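Q: sharing a sequence plus its predicted fold:
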Amino acid sequence: MAKIKRLIITVDRDKCTGCGRCIKACLTGALQMVDGKSKLVDERLCDGFGSCISACPYNALRLEFKEAEEFDWGVVNKMSYEDLMNKLRLTSAPAGL
């Protein structure tokens, strides 16, 4: 698949403490825990919306324009409505709830 310039998440592994909040907030599963820290495991799964950014209390995440493979819309099509709503509720709730 050809690469295009688009917004994609970048993890600063020096700032990441491995709390996992960003992974829970990621709607598509693009972020996973690798060696105790968050990591973008598949750029095709990053939707570029940044729901993970607000979940990180350590400012370890940012969106950047990068050459990356196109977003895999099939991921969204496979999610159930209930799963999507649960993820959205987790990302929009104030910290501590």
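A: Everything's here; your move.
Q: hey, let's count contacts and neighbours off CA atoms from now on
A: Fine.
Q: pretty sure Ile8 sits in a strand.
A: Yes. Assessed by DSSP: H, G, I helix; E, B strand; the rest coil, Ile8 belongs to a strand.
Q: give the contact list for it.
A: Applying CA atoms under 8 Å, 6 or more residues apart in numbering to Ile8 gives the contacts Glu43, Cys46, Asp47, Gly48, Leu63, Glu64, Phe65, Lys66, Ala68.
Q: check contacts around Ala60.
A: Under the criterion of CA under 8 Å, 6+ apart, the neighbours of Ala60 are Val11, Asp12, Arg13, Asp14, Lys15, Cys16, Ile53.
Q: want to compare, so here's the second one:
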Amino acid sequence: MPSILEIDTKKCTGCGDCVVKCPVHAVEMVDGKAVVVHPEVCTYCTDCEALCGSGAISCPFEIILVEPPKVSSVRKQPRRKQQTERRKKE
């Protein structure tokens, strides 16, 4: 699973601050550089991006949370039997 976060290994100084700050432990140090090793648990909180002093971490996409609609798209319909009985009465 690819990560939305991008880590530029040329800019990464290997300080490890992002590893410590990541609340879900998605980022780890590999060969002295930060790597998103668990993208499936990354919540894209962007704490690591904000903390990175060298600018090595970026999230080129804006994450937008959309609330579900408050109005149900399901409409109540009378049962067929009731419709038939109404027609008979008319």
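A: Happy to help now that I have it. What you see is a predicted model; the values in this text were computed from it and never measured.
Q: please state their TM-score.
A: Aligned and superposed, the two chains score 0.61 in TM-score terms (TM-score structural alignment, normalised by the length of the second structure); 60 aligned residues with a CA RMSD of 1.7 Å.
Q: ChimeraX command for the buried members of the contacts of Ala60 of the first structure?
A: Buried residues within the contacts of Ala60 of the first structure, by 16 or more other CA atoms under 10 Å, are selected in ChimeraX with:
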select :11,16,53
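Q: next, format the contacts of Ala60 of the first structure as a markdown table and append distance to Val76 of the first structure and secondary structure.
A: Shown next, in a markdown table, are the contacts of Ala60 of the first structure (distance: CA to CA, whole Å; DSSP: H, G, I helix; E, B strand; the rest coil):
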| residue | distance to Val76 of the first structure | secondary structure |
| --- | --- | --- |
| Val11 | 22 | strand |
| Asp12 | 26 | coil |
| Arg13 | 27 | coil |
| Asp14 | 30 | coil |
| Lys15 | 29 | coil |
| Cys16 | 27 | coil |
| Ile53 | 19 | coil |
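Q: in the contacts of Ala60 of the first structure, find the pair that's most separated.
A: Pairwise distances across the contacts of Ala60 of the first structure (CA to CA) peak at 15.6 Å, for the pair Asp14 and Ile53.
Q: how many other residues sit next to the residue lying closest to Leu7 of the first structure once chain neighbours are set aside?
A: Excluding the flanking residues, the one nearest Leu7 of the first structure by CA to CA, 6 or more residues apart in numbering is Phe65, at 4.5 Å. By the measure other CA atoms under 10 Å, the count of residues near Phe65 of the first structure is 13.
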